[in-house]
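Student: from the sequence below, what's the structure:
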Amino acid sequence: MRARQLGTWMAALTLVVGCNQPADGTANREPSTAAKQFDPCSIPDDAIAAAGLDPATRSAGAGNGLTTPGWQICSWDGPSGDAWYYYSISFSMNHDLEEIRLQPGNVDHSEIEFAGRVGLQYRMDLRERLSVCNIAFDTQAGVAAVMASSFRASQTKGDLCEIVRQHTEQLHGVFPAS
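Tutor: Model prediction:
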């Protein structure tokens, strides 16, 4: 089930930020040829477990055979034994926070501060958008887009915006510096 939902989310993300020209015609950030893109799946299992996620459920990529050029993606289920949601990190050297902010499918924006960073909390305008919450923030190496999503809207047991923020704060040290 998670692969299908993550695949749907990533397909939407790819459609809205996947091309290399935003709506205003300015070029996106070009990746440094010397820089290596941050891979969220490289986050150590002990950091994932300390954040309250299940490291045994690590899933790389968007699932369902979808490709997401320019994005590294990794996700984990919530706490073992009561995993009603998953947490996903997408990272790109080719995009930035402003690009995510300007995408018409991203709604309910609010500026947030967490762990010494400034970010954008938003929801993707999907049919069941109350079962997903996103935070995006720029780093020196690119943009991180993190998400918490319930496996099924009917299974949602808590505030996904609070959950995504909590896990992102707990993992703040593993992301490239802002």
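Student: contacts and neighbour counts: CA atoms only from here.
Tutor: OK.
Student: can you pull the contacts of residue 17?
Tutor: Residues counted as contacts of residue 17 (CA atoms under 8 Å, 6 or more residues apart in numbering) are 95, 99, 100, 103.
Student: again, 7 Å this time
Tutor: For residue 17, the contacting residues are residue 100, by CA atoms under 7 Å, 6 or more residues apart in numbering.
Student: separation between the closest residue to residue 49 other than its chain neighbours and residue 15?
Tutor: Spatial nearest neighbour of residue 49, excluding adjacent residues (CA to CA, 6 or more residues apart in numbering): residue 55 at 6.0 Å. Distance, residue 55 to residue 15, by CA to CA, to the nearest Å: 29 Å.
Student: then residue 41?
Tutor: The gap separating residue 41 from residue 15 is 23 Å, by CA to CA.
Student: so which of the two has more stuff around it?
Tutor: residue 41 (18 against 13; other CA atoms under 10 Å).
Student: so that one sits in a helix?
Tutor: Yes: counting by DSSP: H, G, I helix; E, B strand; the rest coil, residue 41 is located in a helix.
Student: who are the contact partners of the closest residue to it other than its chain neighbours?
Tutor: Of all residues not flanking residue 41 in the chain, residue 74 sits nearest, at 5.3 Å (CA to CA, 6+ apart). Residues counted as contacts of residue 74 (CA under 7 Å, 6+ apart) are 40, 41, 58, 59, 60, 61, 88, 89, 90.
Student: name the nearest residue to residue 108, sequence neighbours excluded.
Tutor: Using CA to CA, 6+ apart and skipping residues adjacent in sequence, the residue nearest residue 108 is residue 122, 5.2 Å away.
Student: for comparison, sequence B:
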Amino acid sequence: MLTGGCSTGVAGTPVAELWDPCTIPSEAIEAAGVHPEVVSDDYIGLDQEDWNICTFRQDWYFLSIQSTLHTYQELLQNPLVTGFADALVGNRQAVTYHRFDDTTGDDCSLGFEYAQGLIVLNVSATGIEVREAETCPLVQQIAETLQVEFPK
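Tutor: Alright, predicted model coming up:
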């Protein structure tokens, strides 16, 4: 499902609109094993012009689904992330990775390209509840379940 199109930017230049991950149906989020109630649609510290974010909470972790104008290549060159591992989301090339300061495995992201830039899913332990699973296999499983909801 793709919501967006073109809007007028500076001096009439077309600007691509980001896909909104909060448009994923509640039933699909629930089928991925996550409570479908949105707990946040923004992220402090990110330039909101470049990102659309939707965050859900499932017992011991948060699931954040993000779309951005940043590219897959920019992700691979980002010095704040490490531990890249190849992955697939359906037939799309993807990569899992961690924040550079995550020494416990409590945080794992998965990123892949789409027409407007990059889609990122992140599973991050709350730090309150006991972590019940490894975060990278979990984020891969969620992405695989939700793949039909992501724009091409």
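Student: what's the residue nearest to residue 108 of structure 1 aligned with over in structure 2?
Tutor: Aligning on TM-score structural alignment places residue 122 of structure 1 opposite residue 97 in structure 2.
Student: name the helices or strands packed onto the helix or strand hosting its match?
Tutor: Taking DSSP states H and E as the definition, residue 97 of structure 2 sits inside strand 92-99. Contacting strand 92-99 of structure 2 under the criterion 3 or more CA pairs under 7 Å, 6 or more residues apart in numbering; DSSP states H and E are the following elements: strand 81-89, strand 107-114.
Student: which stretches in structure 2 count as helices?
Tutor: With DSSP state H, the ranges of helices along structure 2 come out as 26-31, 72-76, 135-146.
Student: what range in structure 1 matches the second one?
Tutor: It stands for helix 72-76 of structure 2. Using TM-score structural alignment, helix 72-76 of structure 2 lines up with residues 97-101 of structure 1.
Student: quick one: the matching stretch to structure 2 mean distance?
Tutor: Compared with structure 2 after the fit, stretch 97-101 of structure 1 shows a mean deviation of 0.6 Å (mean CA distance after the TM-score superposition for structure 1).
Student: that stretch: how far from the chain's middle?
Tutor: The chain centre lies 13 Å from the centre of stretch 97-101 of structure 1; the measure is CA atoms, centre = their mean, to the nearest Å.
Student: which residues does that stretch contact?
Tutor: By CA under 7 Å, 6+ apart, stretch 97-101 of structure 1 touches 17, 22, 136, 137, 138, 143.
Student: tell me how far the residue nearest to residue 114 of structure 1 when sequence neighbours are not counted lies from residue 135 of structure 1.
Tutor: Closest residue to residue 114 of structure 1 apart from its sequence neighbours, by CA to CA, 6+ apart: residue 169 at 6.2 Å. Using CA to CA, residue 169 of structure 1 is found at 11 Å from residue 135 of structure 1.
Student: so which of the two has more stuff around it?
Tutor: A count of neighbours by other CA under 10 Å puts residue 135 above the other of residue 169 of structure 1 and residue 135, at 25 against 16.
Student: show me what that one lines up with in structure 2.
Tutor: Using TM-score structural alignment, the partner of residue 135 of structure 1 in structure 2 is residue 110.
Student: what residue of structure 1 matches up with residue 19 of structure 2?
Tutor: In structure 1, the residue paired with residue 19 of structure 2 is residue 38, using TM-score structural alignment.
Student: show me what contacts the residue positioned nearest the centre of structure 1?
Tutor: Residue closest to the mean C-alpha point of structure 1, counted by CA atoms, centre = their mean, is residue 146 at 2.3 Å. For residue 146 of structure 1, the contacting residues are 88, 89, 90, 134, 135, 136, by CA under 7 Å, 6+ apart.
Student: how close does it get to residue 34 of structure 1?
Tutor: Residue 146 of structure 1 sits 25 Å away from residue 34 of structure 1, going by CA to CA.
Student: now the lengthiest helix in structure 1, how far from the centre of its chain.
Tutor: Of all the segments of type helix in structure 1, defined by DSSP H, the longest one is helix 2-17. From the chain centre to the centre of helix 2-17 of structure 1 is a distance of 10 Å (CA atoms, centre = their mean).
Student: give the buried residues for that helix.
Tutor: By neighbour count with 16 or more other CA atoms under 10 Å, helix 2-17 of structure 1 contains the buried residues 2-3, 5-14, 16-17.
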